[in-house]
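Asker: Output the structure for:
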Amino acid sequence: MTNKAQQPSTQISAQAYKLYDKYAHGMLSRRDFFAAMAGLAVNAVLATTFINSMLPNYALAQQVSFNDADIIASYQKFASPQGHGEGRGYLVKPKNASAALPAVLVIHENRGLNPYIEDVARRLAKAGFIAFAPDALWPLGGYPGNDDDGRDMQRSLEPAKIVADLKAAAQWLKQLEGSSGKLGVVGFCFGGAMTGRLAAELPDIVDAGVPFYGSPPPADSIGNIKAPLLVQLGELDERVNAMWPAAEALFKQHKLDYKIEMYPASHHGFHNDSTARYNKEMAELAWQRTLAFFRQHLG
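Answerer: The predicted model follows:
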């Protein structure tokens, strides 16, 4: 799939990507982000071009149609007594499965279940997995249709209850009818951090994890991890990458089964094909490695 997002000028991109990363993770308000971008630009047109390229265009992110003939997609609810009481997510299954299949929990970024994450779930189903993508924003009515509001909504929720909802989703999915009982977890940004955390807090539930550019699990929980992990990082993602050397030392200390893949010339969010952060070549390589990893460890 070709990324049609406009690409920024190289003379401002390095600084601009850092500003966008701060904005996307709540360190800059939208107003301050736009003001800082205007200060970087050679002219207003260039600033606007970059800003527009960074904001998601979800029409670019659909690789598998919601009505693809090979899959069955639906929204399903699950009980979460330790969280918000009830959760909801997007369930996608291969249409004509002749045997029980491994399942993969897909955890979104810090803005709710947007169309890109739903497409990731469909891609997994096309590859032969049962995929379920819970929406952390369901207690507030679900993803609101735009990332800015979604980000604000997710920040307003109690973090411990979000984690409890995700853990409940993992347990629900592992026992789902048609599942082989093997469970993988893949997540992006916030979801990447949650992938490692679920592996640490649900060591008898999670059978394999693939965190994309997320922070490592809490240091005091790393020794609990039993599942093999494939950590996917972008070379230019300085903020997240700085957290990993200390975590990797603990991974080695506890003799975890893990591999860290570093993708050249790739920013935070390089797998997300709805914005200019997308690196097509590296995203496709990371995805093929993800599928191979799940097939190896989930069957």
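
Asker: rest of the way, CA atoms for contacts and neighbours
Answerer: Will do.

Asker: For the protein, which segments count as strands?
Answerer: With strands called from DSSP state E, the chain shows them at 71-80, 85-94, 101-107, 130-134, 179-188, 208-212, 229-234, 258-263.

Asker: what's around the closest residue to Ala133 other than its chain neighbours, how many residues?
Answerer: Here the nearest residue to Ala133 in space, its sequence neighbours aside, is Val106; by CA to CA, 6 or more residues apart in numbering that works out to 4.6 Å. Neighbour count for Val106, taken as other CA atoms under 10 Å: 30.

Asker: here's the other one to compare against:
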Amino acid sequence: MMSPFKRYLAEEVALDHAEGLIPRREALRRLGLLGLTLPAAGALLAACGADPPAASPTTGTPGTGANPSATGASPSGTGASPSGTAASGPPAGPSPLPTEAITFPGPQGTELQGAWAAARDPKGAVLVIHENRGLNDHTRSVAGRLAAAGYSALALDLLSRDGGTAAFTDTAQATAKLGEIPPEQFVADMKAALGELQNRAKGAKLGMVGFCFGGGMTWLLLSSSEPRLAAAAPFYGPLPAGADLTGTKAAVLGVYAEQDDRVNATRDAARAALEKAGLTHEIATFAGAGHAFFNDTGQRYNPTAAAQAWDRLIAWFDRHLS
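Answerer: Now for the predicted structure:
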């Protein structure tokens, strides 16, 4: 049986095809890397609204179906095609400060990788978690923008134990590898990254932000009895099934996109979990935006919604980290 992690990542591929971002042949290749047989992959594409192939299952044209509703209880990733053209408009936030590649100790003698951006006059420190293709230039730029806004930032590479994202020349293979990693490893590595943040930004309050897959990772860490976070902002990441947030004290800004039915299917559960835990929280849903709208390198980029979300994010950190 496919794990919830792999199931969600597979749905992401199917929706990319349904929305015309990747052709059927590429969708089938990516689903194969995730461990789906050809019949199972075809069934998933059909279930997610992709047009059935006219002939061979290895040929065809991209589907044009609307974004369907789908459920999932594991983290999601970006749906942008790596070869696609991003929507026009500048990225949200200030021009990023430089980042530097760092390594630091992980659990049980492992070595973790990341990108560190130091604020000139830090107001707090933030852990940044990437989308489902690993730590790339876009995620590094988010860390740099946070530093420019006054928050030193560490973007963690959750593929560190497999050589890091740079070890994968095929982003689909990086996604497939993320689908194989148990949640316990993600949690342990993110906790180690928080420790590194504490070392580099002594005395600072700690925050966290994650996007798509990283949004789900943010919910996962919040549900792991992590008391060090003062604020967190999961961007369009679904809540893991049965998440219990009573072990955190973080003020949570949940960011959602109006046209993201699959992730929005867990929005009410997230609100209920936040209320049950008694956490300070806001749920912000951005009109006219779809999944991964913040990623300025992707085909779903929405510059208006991204700018609005950035302003909400910085205001949230200013309120709870400064």
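
Asker: what's the counterpart of the residue nearest to Ala133 of the first structure in the second structure?
Answerer: Aligned counterpart of Val106 of the first structure in the second structure: Val128 (TM-score structural alignment).

Asker: check contacts around that match.
Answerer: Residues in contact with Val128 of the second structure (CA atoms under 8 Å, 6 or more residues apart in numbering) are Thr139, Val142, Ala143, Ala153, Leu154, Ala155, Leu156, Met208, Val209, Gly210, Gly214.

Asker: and which of those residues is nearest Ala10 of the second structure?
Answerer: Gly214 (16.0 Å; CA to CA).

Asker: Residue in the first structure paired with that closest one?
Answerer: Checking TM-score structural alignment: Gly214 of the second structure goes with Gly191.

Asker: Setting aside sequence neighbours, what's the nearest residue to that match?
Answerer: Per CA to CA, 6+ apart, closest to Gly191 of the first structure is Ile107, 4.5 Å.

Asker: Please report the distance of the match of Val106 of the first structure from Leu194 of the second structure.
Answerer: According to CA to CA, to the nearest Å, Val128 of the second structure and Leu194 of the second structure sit 10 Å apart.

Asker: for Ala10 of the second structure, same thing?
Answerer: Taking CA to CA, one finds Ala10 of the second structure at 29 Å from Leu194 of the second structure.

Asker: Comparing these two, which residue is more hemmed in?
Answerer: Ala10 (28 against 22).

Asker: mind listing what the closest residue to that one other than its chain neighbours touches?
Answerer: Of all residues beyond its chain neighbours, the one nearest Ala10 of the second structure is Leu31 (6.1 Å), with distances taken as CA to CA, 6+ apart. With contact set as CA under 8 Å, 6+ apart, Leu31 of the second structure has these partners: Ala10, Val13, Ala41.

Asker: how far away is Leu31 of the second structure from Asp51 of the second structure?
Answerer: From Leu31 of the second structure to Asp51 of the second structure the distance is 16 Å (CA to CA).

Asker: Considering the contacts of Leu31 of the second structure, which is situated nearest to Gly63 of the second structure?
Answerer: Ranked by distance to Gly63 of the second structure (CA to CA), those are led by Val13 at 12.1 Å.

Asker: Surely that closest one touches Ala27?
Answerer: Yes. When contacts are counted by CA atoms under 8 Å, Val13 of the second structure is listed as touching Ala27 (6.0 Å).

Asker: Which of those two has more residues huddled nearby?
Answerer: A count of neighbours by other CA under 10 Å puts Val13 above the other of Val13 of the second structure and Ala27, at 30 against 26.

Asker: In the host helix or strand of that one, which residues are buried?
Answerer: Taking DSSP states H and E as the criterion, Val13 of the second structure maps to helix 4-18. With burial defined by 16 or more other CA atoms under 10 Å, the residues of helix 4-18 of the second structure counted as buried are 4-18.

Asker: What of stretch 285-299 of the first structure?
Answerer: Neighbour counts over stretch 285-299 of the first structure (16+ other CA under 10 Å) mark Ala286, Trp287, Arg289, Thr290, Leu291, Phe293, Phe294, Arg295, His297, Leu298 as buried.

Asker: Give the aligned equivalent of the first one in the second structure.
Answerer: In the second structure, the position corresponding to Ala286 of the first structure is occupied by Ala309, as judged by TM-score structural alignment.

Asker: For Leu194 of the second structure, give me its contacts.
Answerer: Contacts for Leu194 of the second structure (CA under 8 Å, 6+ apart) come out as Leu127, Leu206, Arg228.

Asker: Check the burial of the first one by counting its neighbours.
Answerer: To tie it back to what came earlier, the one meant is Leu127 of the second structure. Neighbour tally, Leu127 of the second structure, other CA under 10 Å: 26.

Asker: so how far is Ala143 of the second structure from it?
Answerer: 8 Å.

Asker: do the same with the last one
Answerer: Using CA to CA, one gets 19 Å for the distance from Arg228 of the second structure to Ala143 of the second structure.

Asker: Compare the two and say which is more crowded by neighbours.
Answerer: Taking neighbours as other CA under 10 Å, Arg228 of the second structure and Ala143 compare with Ala143 leading, 32 against 17.

Asker: And that one, how far from Ala269 of the second structure?
Answerer: 29 Å.

Asker: cool, Leu313 of the second structure as well?
Answerer: Distance of Leu313 of the second structure to Ala269 of the second structure, computed by CA to CA: 21 Å.
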